[in-house]
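> could you look at this predicted model? Sequence included:
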Amino acid sequence: MEIKTYLNEQRQLVEDRLAELMLEKSGDFSKHIESMRYSLFVGGKRIRPILCIAGAAAVDSREEVRTQALSVACALECIHTYSLIHDDLPAMDDDDLRRGKPTNHTIYGEAGAILAGDGLLTYAFDLLSSQATKGVDDSTRIRIINTIAKAAGPLGMVGGQSLDMLYEGKQVGYETLRAIHRSKTGALITASVLTGAMVAGGSAEQEAALRTYGNNIGLAFQIVDDLLDVEATTEELGKPAGSDAEADKVTYPSLFGVETTRTMAREAVKEALTALENFDAHADPLRALAHYIVDRKK
């Protein structure tokens, strides 16, 4: 599989569906919706929604299943984008650049950015519980909503961010670092793959395997992010390079060094691929995505 071609094709599907689903700028809420749309459509790799689509295809590759998964995928992207808006705020990571463009608060102000993030988060659950996900039976839809809510909430992404802030500038060990990354980054990545499988009607065994896959590529993704913050440039990343060291955050390279960190990322990908052994060629996009995550340069 040519991963760049696959990513471009799936990214376009996500962009098209997001354009169909996202609120239009009009009426009393025009400025608020404009700020939501700005961050949602300013760019991005769309890795989480693509993982959702690929997770569904690994279980059931029919076109109607992919169509159903697309709406769930778009909700996941809304949640991811909200998290980036809030991460960039002066009270958090205080960044002025995201996806190569000015961050939301630098254009719409801090209050506008907070509300844009709030709007995207809650709109995601509007999408998940509405006609946007028609065709998914109600019991499955509830499981999907519950899975994403847990991944995004106080014991998932939000909790991970709180730990990240709590331990900034402090000496912590590997277990704490892993707990931060498992929740802050890994939880939503795992939920993306897993909810795709749920849309497709995956068995308990398939869901368990894809959860293991998601846990490991989520770990690899964050490890590589830590490496890129050390090795890549601001232009390559589309956000400030070296920000982890500047904020005195504990990272994998700061604990283990660059080469050991790179080995850890590859080991996590190896574990992810092992989890897919009982899947056929329809899981090849997931396999290719695992390699892409560890080899990416931005």
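Received the coordinates, thanks. Numbering: from 1, shown residues only.
> switch to C-alpha atoms for all contacts and neighbour counts from now on
Fine.
> residue 194 is in what secondary structure piece?
helix 187-199 (DSSP states H and E).
> and the helices in the stretch 151-298 of the chain?
When secondary structure is read from DSSP state H, counting those that start in this stretch, the stretch 151-298 of the chain shows helices at 157-166, 174-181, 187-199, 204-231, 234-237, 243-246, 252-256, 258-274, 284-295.
> so residue 10 makes contact with residue 50?
Yes - shown here, residue 10 and residue 50 form a contact pair, counting by Cα atoms under 8 Å, at 6.3 Å.
> neighbour count winner among these two?
Per other Cα atoms under 10 Å, whichever of residue 10 and residue 50 has more neighbours is residue 50, with 30 against 20.
> three-state assignment of that one?
Applying DSSP: H, G, I helix; E, B strand; the rest coil to residue 50 yields a three-state assignment of helix.
> show me which residues of the helix or strand hosting residue 147 are buried.
Taking DSSP H and E as the definition, residue 147 sits inside helix 138-152. Of the residues in helix 138-152, those buried by neighbour count under the rule 16 or more other Cα atoms under 10 Å are 141, 144, 145, 147, 148, 149, 150, 151, 152.
> gap between the residue positioned nearest the centre of the chain and residue 114?
To find the centre residue of the chain, average its C-alpha atoms and take the closest one (Cα atoms, centre = their mean): that gives residue 48, at 4.2 Å. For residue 48, the distance to residue 114 (Cα to Cα, to the nearest Å) stands at 22 Å.
> residue 147 now?
Counting by Cα to Cα, the gap from residue 147 to residue 114 is 24 Å.
> repeat for residue 104
Per Cα to Cα, residue 104 is found 9 Å from residue 114.
> do residue 242 as well
Spatial separation of residue 242 from residue 114 under the definition Cα to Cα is 25 Å.
> and residue 189, how many neighbours does it have?
One way to gauge burial is a neighbour count; for residue 189, by other Cα under 10 Å, it gives 31.
> okay, it and residue 167: tell me how far apart.
Distance check for residue 189 against residue 167: by Cα to Cα, it reads 23 Å.
> please apply the same query to residue 214.
Summarising the geometry, the distance separating residue 214 from residue 167, computed by Cα to Cα, is 25 Å.
> pick out whichever of the two has more residues nearby.
Neighbours of residue 214 and residue 167, each counted by other Cα under 10 Å, are more numerous for residue 214; the result is 28 against 16.
> any idea how many residues pack against the closest residue to that one other than its chain neighbours?
What sits nearest to residue 214 in space, not counting adjacent residues and going by Cα to Cα, 6 or more residues apart in numbering, is residue 190, at 4.1 Å. As a burial measure, the neighbour count of residue 190 was computed by other Cα under 10 Å and equals 27.
> and if you look at residue 287?
For residue 287, the neighbour count with other Cα under 10 Å is 21.
> alongside the first one, take a look at this:
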Amino acid sequence: MYDFSTDSAACARAVEAGLSDYLTGPRLSGPGPAADRVVAAMRHGSLEGGKRLRPLLVRQAAAIFSVAPEAALPAGLAVEMIHCYSLIHDDLPAMDDDDLRRGRPTVHKAYDDATAILAGDALLTHAFALLGEPTTHADPAVRIRLVTELALGAGAGGMVGGQMRDIEGEKGGFSDGEIGIMQAMKTGALIRASVRMGAIIGGADARALSALTAYAEAAGRAFQLADDILDVTATPEAMGKATGKDAEAGKQTLVSTLGLDGARKVLDNTVNEALLALRTFGPKADGLRATARFFASRKN
């Protein structure tokens, strides 16, 4: 029987060790030596914290196709590096202006704004270098598909574009449906990419990839909706960062639109939608099922 706590903890340990090994001067150097300060800032923004949920999704999706966890790890590390870069940049004064992340000073507070920008830039860049390495997958065609998938999830039509829409919405408000589009891009696109990358590593056919994509899109909506609920209900201590900022900024979310009870009902329905998408995979998809349920029940 699948045990979410055991699997997620094992994945988090593997990701922590993998990032610690990769984010070093010797590994990041070429053609010149990597600058010590930027490497230290990259490590500050990536290590010692986080639930590592996106690498877990890569691992769980790949497991459906009997891919060993260690074979899915390099792609998971690449996704996590993209996620960590986005957090470093989101915390900057020009964006969300946060002082705490995972209970520690944000990178721009621990170092400075310029170093934080460069650390994020480097994490973004090296994520794709890692995907290009033969150790990520023996087949170059698969590596190219992974690079493309992650770029689409992280780029102007994905995470970055969603952040831009969020900024625009803060200034001008959202019309009907625009909140969902923004959140599907800002948060959901990288979750979608994680699941699809695991499926690509596993050699999924078009039908399986379509079903997993439907799961991922629903799971991404559930994750963001749970995040919006926690911004209202959780303490800063539980979250390891400031809470209540959406309301303070007058930001439109589904919680502000529907109220807490309405948002929780939509969350339950969204999780059920994710689970329904997995109906053809049997017990091999129990990991993905558990993660969707965790998204809805998490406390931080």
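Now that the structure is in, tell me what you want to look at. Fair warning: this is a prediction, and the values are worked out from it, not measured in the lab.
> what TM-score comes out when they're superposed?
After superposition, the two chains reach a TM-score (TM-score structural alignment, normalised by the length of structure 1) of 0.95; 294 aligned residues with a Cα RMSD of 1.4 Å.
> that older thread, which residues touch the residue nearest to residue 214 of structure 1?
The neighbours of residue 190 of structure 1, taking Cα atoms under 8 Å, 6 or more residues apart in numbering as the test, are 210, 211, 213, 214, 215, 218.
> that one maps to what in structure 2?
Residue 190 of structure 1 is assigned residue 192 in structure 2 as its aligned equivalent, the criterion being TM-score structural alignment.
> any idea how far that match is from residue 211 of structure 2?
Distance from residue 192 of structure 2 to residue 211 of structure 2, by Cα to Cα: 12 Å.
> residue 33 of structure 2 now?
As judged by Cα to Cα, residue 33 of structure 2 and residue 211 of structure 2 stand 44 Å apart.
> with residue 167 of structure 2 instead?
Relative to residue 211 of structure 2, and taking Cα to Cα, residue 167 of structure 2 is found at 32 Å.
> all strands of the stretch 1-150 of structure 1, in order?
Along the stretch 1-150 of structure 1, counting by DSSP state E, counting those that start in this stretch, strands occupy 97-98, 101-102.
> please convert the ones you listed to CSV, extending it with distance to residue 260 of structure 1 and mean neighbour count.
Converted to CSV, the strands of the stretch 1-150 of structure 1 look like this (distance: least, Cα to Cα, whole Å; neighbours: other Cα atoms under 10 Å):
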stretch, distance to residue 260 of structure 1, mean neighbour count
strand 97-98, 28, 19
strand 101-102, 32, 14
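> among those, which is nearest residue 286 of structure 1?
With Cα to Cα as the measure, strand 97-98 is the member of the strands of the stretch 1-150 of structure 1 nearest residue 286 of structure 1 (26.3 Å).
> on average, how far is that closest one from the matching bit in structure 2?
Mean deviation of strand 97-98 of structure 1 from its aligned counterpart in structure 2 after superposition (mean Cα distance after the TM-score superposition for structure 1): 0.7 Å.
> ok, back up a step: for the buried residues of helix 138-152 of structure 1, give me TSV that also has distance to residue 171 of structure 1.
Written out in TSV, the entries for these read as follows (distance: Cα to Cα, whole Å):
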residue	distance to residue 171 of structure 1
141	42
144	37
145	36
147	32
148	31
149	31
150	28
151	26
152	26
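> under the alignment, what does residue 254 of structure 1 map to in structure 2?
Here residue 254 of structure 1 is matched to residue 256 in structure 2, going by TM-score structural alignment.
> stretch 104-112 of structure 2 corresponds to what range in structure 1?
So in structure 1, the equivalent range for stretch 104-112 of structure 2 is 101-109, judged by TM-score structural alignment.
> repeat that for stretch 72-79 of structure 2.
Aligned using TM-score structural alignment, stretch 72-79 of structure 2 spans residues 69-76 in structure 1.
> what residues does that stretch touch?
Taking contacts as Cα under 8 Å, 6+ apart, the residues outside stretch 69-76 of structure 1 that touch it are 13-14, 17-18, 48-50, 52-53, 56, 123-125, 127-128, 132-133, 148, 188, 192, 195-196, 199-200.
> from residue 143 of structure 2, how far off is the spatially closest residue to residue 19 of structure 2 that is not a sequence neighbour?
Setting aside the residues directly before and after it, residue 19 of structure 2 is nearest to residue 77 in space (Cα to Cα, 6+ apart), at 6.7 Å. Relative to residue 143 of structure 2, residue 77 of structure 2 is positioned 14 Å away (criterion: Cα to Cα).
> ok, residue 285 of structure 2 next?
In this structure, residue 285 of structure 2 lies at 24 Å from residue 143 of structure 2, with Cα to Cα as the measure.
> residue 88 of structure 2 matches what in structure 1?
Using TM-score structural alignment, residue 88 of structure 2 sits opposite residue 85 in structure 1.
> might one say that that match is in contact with residue 117?
Yes - taking Cα under 8 Å as the contact criterion, residue 85 of structure 1 and residue 117 are neighbours in contact, 6.0 Å apart.
> just the buried positions in stretch 47-61 of structure 1, please.
Neighbour-count burial for stretch 47-61 of structure 1, counted by 16+ other Cα under 10 Å, picks out 47-61.
> show me the two of those residues that sit farthest apart.
Using Cα to Cα, the two most remote members of the buried residues of stretch 47-61 of structure 1 are 47 and 60, lying 19.7 Å apart.
> which non-adjacent residue is nearest whichever residue in structure 2 pairs up with residue 133 of structure 1?
Across the two structures, residue 133 of structure 1 finds its equivalent in residue 136 of structure 2, going by TM-score structural alignment. The spatial neighbour of residue 136 of structure 2 that comes closest, neighbours along the chain excluded (Cα to Cα, 6+ apart), is residue 74 at 5.4 Å.
> which one of the strands of the stretch 1-150 of structure 1 lies nearest to residue 248 of structure 1?
Distances from residue 248 of structure 1 to each of the strands of the stretch 1-150 of structure 1 were compared using Cα to Cα; the minimum, 19.0 Å, belongs to strand 97-98.
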